[in-house]
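1. Got a sequence here, can you model it:
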Amino acid sequence: MSDEKQNLPAVPAEHDNQVVLAEPIPDPGVEPHELRITDIDPKAADRVERQVATMFGLAGVLALGSCVAYFAIPRDSILEFGPLTGNANNLVIGLCLGLSLFLIGAGAIQWAKKLMVDTEVAEDRHDAHSTPQQKTEIMEAFQQGAAESGFGRRKLIRRSLIGAMGLLGLPAIVLLRDLGPLPGRKLYDTIWAKGIRVVNDVTLRPIKPSDLVVGQLVNAAPANLAPMQEESGVEYQNAKAKAAVIVVRIAPNEIRTPAGRENWGIDGILCYSKICTHVGCPISLYEQTTHHVLCPCHQSTFDLADGAKVIFGPAARPLPQLPLAVDAEGYLVAQSGFTEPVGPSFWERG
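-> As a prediction, the model looks like this:
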């Protein structure tokens, strides 16, 4: 028996227990190619080209229309369709963008079906790794495909598509406005100011140096935060998020004070922003032996005994430090507000 027969699959016979070998299914091959009307009639090809260019052109107009609608239609205007109502601004922008994307897709399909070469090609499977010769053949096939697509030859389609795709990017730029106003100077300022007492963020009791022992860390807040709670919930939460601090007491001989901050602590008591400089997570996981505080979100680690500099993790800046003093009654107070923005780093921070 030949090797070819030995490799054929075995199937049971219909009327007895004998096993026979099945013949392989013959390869039907590639069906003969049929020419389209656009392959025969140049006028038909030009007509399809104009159709595709019209779709791309309308897509660009609709993309511009979405930008116009964003500014021209009032945000509070309402459209009513019987029992259905909707925001006119959002509806028109959505329709314009949706139709623009649809027309680009429809034009691309019409272009591929009617104008691009549609000859079927079959090739044998080969190893995933390409030889230099195969790479050359791939590049030649790519260049041939680019030529057969007509992208370089059909200028009307090329220009209209490039225009539509370019204009489609404008709504994305315009809609960036809805991400909200830029922070401006808001991240530079907190409600900390000269003379503001440091209070426990739970009991709201003012803190004296004698209340802290070496190795202790306390979550704290400014004393002027509590009155804001009754005035405005939003303003209160924003102020609290930026003003939250941690107060730690370290043996003075273990502190490496950065230049210019010699008088920012009180007998080893230091105060830092509680907001991680990576993405703004609150931190307070403290290891008193090493004086390291860890952010639970992405494991940024800061050395509180060395100006809260970053010793591990993705954070790029030390925790901002709040300069401390003691008032006439012996309570911890701020010498001033923070001298740098609190929270995560951003491009305007410098």
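2. For the rest of this, base every contact and every neighbour count on C-alpha atoms.
-> Noted.
3. Do a quick rundown of the strands in the stretch 251-350 of the chain.
-> 269-273, 285-287, 292-294, 301-303, 309-312, 324-326, 332-334 (DSSP state E, counting those that start in this stretch).
4. To compare with the earlier structure, here is another sequence to fold:
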Amino acid sequence: MTDHTPESEHTAGTAVRLDQGHVQGTGGVPDRFENPGLPPHVHRAADLDDRAARRAERIVAGLFGLSMVGTLIFLVAYFLVDVETQTFVPVVGRTSLSNVLLGVGLALALLGIGLGAVQWAKTLMPDEESVEERHPLRSSQEARDGFVETMMEGGEKAQLTRRPILKGAFLGSMALFPLPLVLQVAGSLGPLPKNDLSVTWWNGRRDEQTGLIVKPEKKLRLMTDPENKPIRPGEVTIGSVFHVMPEGLLEEHGTHKLTEKGKAAVLLMRLKPEDFQDTPGGRKAQEWGYQGIVAYSKICTHVGCPVGLYEQTTHHLLCPCHQSTFDVTNDCEVIFGPAKRPLPQLKITVENGYLVADQPFQEPVGPSFWERES
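-> Okay, here's the model as predicted:
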């Protein structure tokens, strides 16, 4: 059968192979492209009117000043506002006044610098279009020698020398802005262990007036959290886990109650005597326990997350944050994960029928990147 379909219909919608170096419909690649040129330059108000330029200068300086105010708010909140002070924020509800002021201050510091830089570039910095022919990428000695001159010329065009208010406001905002970042990185890692993490409620309570440690007059009982009831050894069955606090802490009403609870939190569990390994760690775990009942700090030694998962069949404690795994049968040694130190053990015994702490933790609790003593 003869196909009478026109050739144009065969090629419609079909990719046509082109010879390399050719463009369909042009007959090939042109030797050069015409320079489209630049659109006519439109002058800004600040380029033509000195009053508009001064007005733009004041706006930029005001924005940099806003950044300085935000930084000062951050510093005042960081050093002077108690983290326990509460305030009401619409939509959010009641929250820490310190956190609100820190967030608002840092936001103003960033926003002021950002908006100030944008306004400066759009109103006062040169915006004339220019064309620079491509040249070899090797810098000549003349280019190096002219670098300083070019920078000085750029500063002159940016009107730094003519407008000292602008320069002062910009430098002031840039000088103050890094302070919140330095405080966040260096100052918010927490106190040194010798000042804080080596002292928990098991050692004694810290007097809020003098800052001194008041040691307990008797051995502290282990209390269930949150019921605040003392624990008898018979109540701790094989496979059960108790979240424990020291006696008196749950009844405390001081401003540092949450901090003390976080440091003193303990996990209590019971194993069969034969489940402990015959190693120095396993023998210590039994000696510091009572009839197979052992107590360990709940704070992971990696970054301080709460260890809260106990696997009865393997006797492993698991931190849910980064999967650090501790072996209860061998003094909570690390067997998996990023933690580098075992969980500190609380030595326990029995008095008047209840479990008590025979002595406090012998090393600081918490992350292992702090110094520890055996």
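5. So after superposing, what's the score?
-> The TM-score (TM-score structural alignment, normalised by the length of the first structure) is 0.57; 302 aligned residues with a CA RMSD of 5.9 Å.
6. still on that earlier bit, which of the strands of the stretch 251-350 of the first structure sits closest to Asp39 of the first structure?
-> Nearest to Asp39 of the first structure among the strands of the stretch 251-350 of the first structure is strand 309-312 (65.1 Å), distances taken as CA to CA.
7. Which neighbouring elements make contact with the closest one?
-> strand 301-303 (3 or more CA pairs under 8 Å, 6 or more residues apart in numbering; DSSP states H and E).
8. thinking again about what came up before, any chance of the strands of the stretch 251-350 of the first structure in a markdown table, with distance to Ser2 of the first structure and mean neighbour count too?
-> Below are those laid out as a markdown table (distance: least, CA to CA, whole Å; neighbours: other CA atoms under 10 Å):
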| stretch | distance to Ser2 of the first structure | mean neighbour count |
| --- | --- | --- |
| strand 269-273 | 83 | 24 |
| strand 285-287 | 76 | 16 |
| strand 292-294 | 73 | 21 |
| strand 301-303 | 72 | 24 |
| strand 309-312 | 69 | 17 |
| strand 324-326 | 95 | 22 |
| strand 332-334 | 95 | 23 |
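9. possible to save these as JSON lines with distance to Asp46 of the first structure?
-> Putting these into JSON lines (distance: least, CA to CA, whole Å) gives the following:
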{"stretch": "strand 269-273", "distance to Asp46 of the first structure": "68"}
{"stretch": "strand 285-287", "distance to Asp46 of the first structure": "71"}
{"stretch": "strand 292-294", "distance to Asp46 of the first structure": "67"}
{"stretch": "strand 301-303", "distance to Asp46 of the first structure": "66"}
{"stretch": "strand 309-312", "distance to Asp46 of the first structure": "64"}
{"stretch": "strand 324-326", "distance to Asp46 of the first structure": "79"}
{"stretch": "strand 332-334", "distance to Asp46 of the first structure": "77"}
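10. wait, which of the ones you listed is closest to Arg349 of the first structure?
-> strand 269-273 (16.0 Å).
11. So which elements touch the closest one?
-> So strand 269-273 of the first structure, by 3+ CA pairs under 8 Å, 6+ apart, packs with strand 245-249.
12. And the helix or strand where Leu95 of the first structure lies, what does it pack against?
-> Using DSSP states H and E, Leu95 of the first structure falls within helix 88-114. In this structure, helix 88-114 of the first structure packs against helix 42-72, helix 155-175, with contacts taken as 3+ CA pairs under 8 Å, 6+ apart.
13. Fine by me, thanks again.
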